[in-house]
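sequence and predicted model, in that order:
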Amino acid sequence: MANSDVHLQHISQQFNVDLRELRNHVLVMGGLVEKQVADAVEALVRGDSELAEMVRQNDNDVDKLELTIDEECTRVIAKRQPTASDLRLVVAIAKMVNDLERIGDESEKIAKNALQLLEEGEAPRGYVEVRHIGSHVGKMVHDALDAFARFDLDLAFEVMKEDKSVDIEYKTAMRSLVTFMMEDPRSISRILSVMWVLRALERIGDHARNICEHVIFMVKGKDVRHASLEKTEKLIERS
């Protein structure tokens, strides 16, 4: 259920410009962290040290964007004193930016583990799971940003449901790796690095879900952070 630009139309043309710039900066930051996730996973799976280093360096750009957008949110609230849906938009963006920055942090952790594995030697197991779950959470991040760009409640809810699937995939992969470590103690250090990567990916899925919860708050004015999927779905259906 897309709501187009209904949140971005005001009598004040400058207010329209401020909100559009704010939204566009979030999407730029989102595009950067989406690429960070994909590059971090690729660096690990391919054993690409240059790509891993690039992910780590680009995290500084993500941090700078977070600060810029935070300042913009503060300025819009101070100058425009937004109310109702406008205030929800600015508040939701401020929260989303924190989740995007955390996704960048988790991507950097994956890149660090990729570099460590290059030094220690490739892990004997877990790369298939990393690629699979990495692709899954990467799509979640992409769709969460799309839901924000289009104020699309249905897409936001679909991403929230996907987080359950990622949790199941993560737990299954971890059990498999623990079993392998018990069978081959020599692999423990390298397998632990892969497990930290899987943990980072699972957290990225959590942050994608959080972004979608902020989208629902932005559009509906309801906080669904601790609501069940069933209650959230009923809220959306009443739109």
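Perfect, thanks for sending it. Numbers count the residues shown, from 1 in each chain.

going by C-alpha atoms from here, please, whenever you check contacts or count neighbours.
OK.

give me the number of residues near residue 74?
Applying other CA atoms under 10 Å, we find 13 residues neighbouring residue 74.

quick check: which element contains it?
Remark: residue 74 resides in helix 49-80, with elements defined by DSSP states H and E.

ok, now residue 192?
For residue 192, the element it lies in under DSSP H and E is helix 188-220.

and that helix, how far from the chain's centre?
Taking CA atoms, centre = their mean, to the nearest Å, one finds helix 188-220 lying 7 Å from the centre of the chain it belongs to.

would you mind listing the buried residues in it?
Residues of helix 188-220 classed as buried: 188, 190-220 (neighbour count, 16 or more other CA atoms under 10 Å).

and that helix, what does it pack onto?
If you count contacts as 3 or more CA pairs under 8 Å, 6 or more residues apart in numbering; DSSP states H and E, helix 188-220 packs onto helix 84-120, helix 127-150, helix 153-183.

ok, the residue nearest the centre of the chain - contacts?
Geometric centre of the chain, nearest residue: residue 208, 3.9 Å, by CA atoms, centre = their mean. Residues in contact with residue 208, defined by CA atoms under 8 Å, 6 or more residues apart in numbering, are 99, 137, 140-141, 144, 159-160.

apply 7 Å and report the result again.
Taking CA atoms under 7 Å, 6 or more residues apart in numbering, we find residue 208 in contact with 140-141, 144.

thinking again about what came up before, of the helices and strands packed on helix 188-220, which is nearest residue 2?
helix 127-150 (5.5 Å; CA to CA).

what's in contact with that closest one?
Looking at what lies outside helix 127-150 - CA under 7 Å, 6+ apart - the contacts are 2-4, 27, 30, 34, 37-38, 41, 45, 153, 155-156, 159, 166, 173, 198, 201, 204-205, 208, 211-212, 215.

what about 6 Å?
The contact list for helix 127-150 (CA atoms under 6 Å, 6 or more residues apart in numbering) reads 2, 4, 155-156, 159, 205, 208, 212, 215.

please compare the first structure with the one that follows:
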Amino acid sequence: MDKMTFDKHTSAQFNAELEDARKHLMEMGGLVEQQIETAFKSLMEVDTDLATRAIEKDKDVNKMEITIDKQTTQILAKRNPAASDLRFIISVTKTVNELERIGDEAAKIAKQAIELADTGSGPQGYVELRHIGEKVRQMVQSALDSFARLDAEAALSVMQQDKAVDLEYGTAIRSLVTTMMEDPRSISRALNVMWALRSLERIGDHARNIAEQVIYLVKGKDVRHKKLEKVAEQVKK
């Protein structure tokens, strides 16, 4: 979908402002996706150049957050939006905040890559790390896609994936603790991997939060802190 269908306004400029906000949000989302990919690759390959690039990209993400915040604030002040337009502005504002936090977590992953490089070790052997990393990258992509397409069912799927990631994260952490107990020499590397896993799990949480905003935008229902079964009922209504 290239454009969202907003409420009909007598002001064409109002429509243009809303569409511009949507485009900037999608642009920020694409930037964050690139940052995640670069950070994760830097971790798996222990590449400090890629890690530095991912950390630097966080500055661009932060600039976009400020730009979109100003944009939505001006729309609220000038247009006093109501109904679905107001839901859209609220959803954009909250989604931008989630994207900025995802960028922060991606930067943390890149910093763990640098830490691993400094110790001369890598994350090889931790298959859970790669698996969880691929899952959360897909979650972010799917959450943004559901926003672009106003697809509440796709957003629900993202929320369901987050539950699976949380379970896998718990298993991975227990495995790392066991590894550290059995081989004290592995503690430093295992801790770096553990912190990277934590950031990946948090990215999954933020992707879920974006999905919740999509459902709010499309259905007008606040599904935060609700069980998945209840969310599914509201999505299918």
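Here it is on my side, so go on. Just so it is clear, the structure is predicted and the values come from calculations on it, not from any experiment.

for the two chains, what TM-score is obtained?
The TM-score (TM-score structural alignment, normalised by the length of structure 2) is 0.96; 236 aligned residues with a CA RMSD of 1.4 Å.

follow-up on the earlier one: superposed on structure 2, what's the mean shift for the helix or strand following the helix holding residue 192 of structure 1?
The C-terminal neighbour of helix 188-220 of structure 1 among helices and strands, as given by DSSP H and E, is helix 229-237. With the two structures superposed, helix 229-237 of structure 1 lies on average 0.8 Å from its match in structure 2, counting by mean CA distance after the TM-score superposition for structure 1.

helix 229-237 of structure 1 relative to helix 153-183, how many degrees between them?
160 degrees (axes from the mean of the first three to the mean of the last three CA atoms, to 10 degrees).

quick one: the helix holding residue 192 of structure 1 to structure 2 mean distance?
For helix 188-220 of structure 1, the mean deviation from structure 2 after alignment is 0.5 Å (mean CA distance after the TM-score superposition for structure 1).

distance of residue 119 of structure 2 relative to residue 236 of structure 2?
Counting by CA to CA, to the nearest Å, the gap from residue 119 of structure 2 to residue 236 of structure 2 is 51 Å.

and what of residue 61 of structure 2?
Here residue 61 of structure 2 is placed at a distance of 34 Å from residue 236 of structure 2 (CA to CA).

who has more neighbours, these two?
Using other CA under 10 Å, the more surrounded residue of residue 61 of structure 2 and residue 236 is residue 61, with 25 against 9.

which residues touch residue 123 of structure 1?
Counting by CA under 6 Å, 6+ apart, residue 123 of structure 1 has contacts 190-191.

any idea how far residue 13 of structure 1 is from residue 238 of structure 1?
Computed as CA to CA, the residue 13 of structure 1 to residue 238 of structure 1 distance reads 32 Å.

same question, residue 152 of structure 1
14 Å.

more neighbours: these two, which one.
residue 152 (22 against 6).

that one pairs with which position in structure 2?
When structure 2 is aligned by TM-score structural alignment, residue 152 of structure 1 is paired with residue 151.

same thing with residue 115 of structure 1?
Per TM-score structural alignment, residue 115 of structure 1 is aligned with residue 114.

run a quick neighbour tally on the closest residue to its match other than its chain neighbours.
Spatially, and ignoring its direct neighbours in sequence, residue 114 of structure 2 is nearest to residue 48 (5.5 Å; CA to CA, 6 or more residues apart in numbering). By the criterion of other CA under 10 Å, residue 48 of structure 2 has 21 neighbours.

residue 48 of structure 2 and residue 115 touch, don't they?
No: here residue 48 of structure 2 does not reach residue 115: they are 9.1 Å apart, not a contact under CA atoms under 6 Å.

distance from the helix holding residue 74 of structure 1 to structure 2 after superposition?
Averaged over the aligned pairs, helix 49-80 of structure 1 sits 0.4 Å from structure 2 after superposition, using mean CA distance after the TM-score superposition for structure 1.

what comes up buried for that helix?
For helix 49-80 of structure 1, a neighbour-count test (16+ other CA under 10 Å) marks 49, 51-56, 58-59, 62-63, 65-66, 69-70, 72-73, 76 as buried.

that helix aligns to what range in structure 2?
Mapping helix 49-80 of structure 1 onto structure 2 (TM-score structural alignment) gives residues 48-79.

next: stretch 134-142 of structure 1.
So stretch 134-142 of structure 1 sits over residues 133-141 in structure 2, by TM-score structural alignment.

how about residue 8 of structure 2, secondary structure?
Assigned with DSSP: H, G, I helix; E, B strand; the rest coil, residue 8 of structure 2 falls in the coil class.

what is the burial count for it?
The local packing of residue 8 of structure 2 (other CA under 10 Å) involves 10 other residues.

and for residue 41 of structure 1?
Residues lying near residue 41 of structure 1 (other CA under 10 Å) number 28.

distance check, it against residue 227 of structure 1.
31 Å.

report the contact partners of residue 214 of structure 1.
Per CA under 6 Å, 6+ apart, neighbours of residue 214 of structure 1: residue 92.

gap between it and residue 82 of structure 1?
Distance, residue 214 of structure 1 to residue 82 of structure 1, using CA to CA: 17 Å.

over to residue 47 of structure 1?
49 Å.

and if you look at residue 161 of structure 1?
From residue 161 of structure 1 to residue 82 of structure 1 the distance is 32 Å (CA to CA).

repeat that for residue 43 of structure 1.
43 Å.
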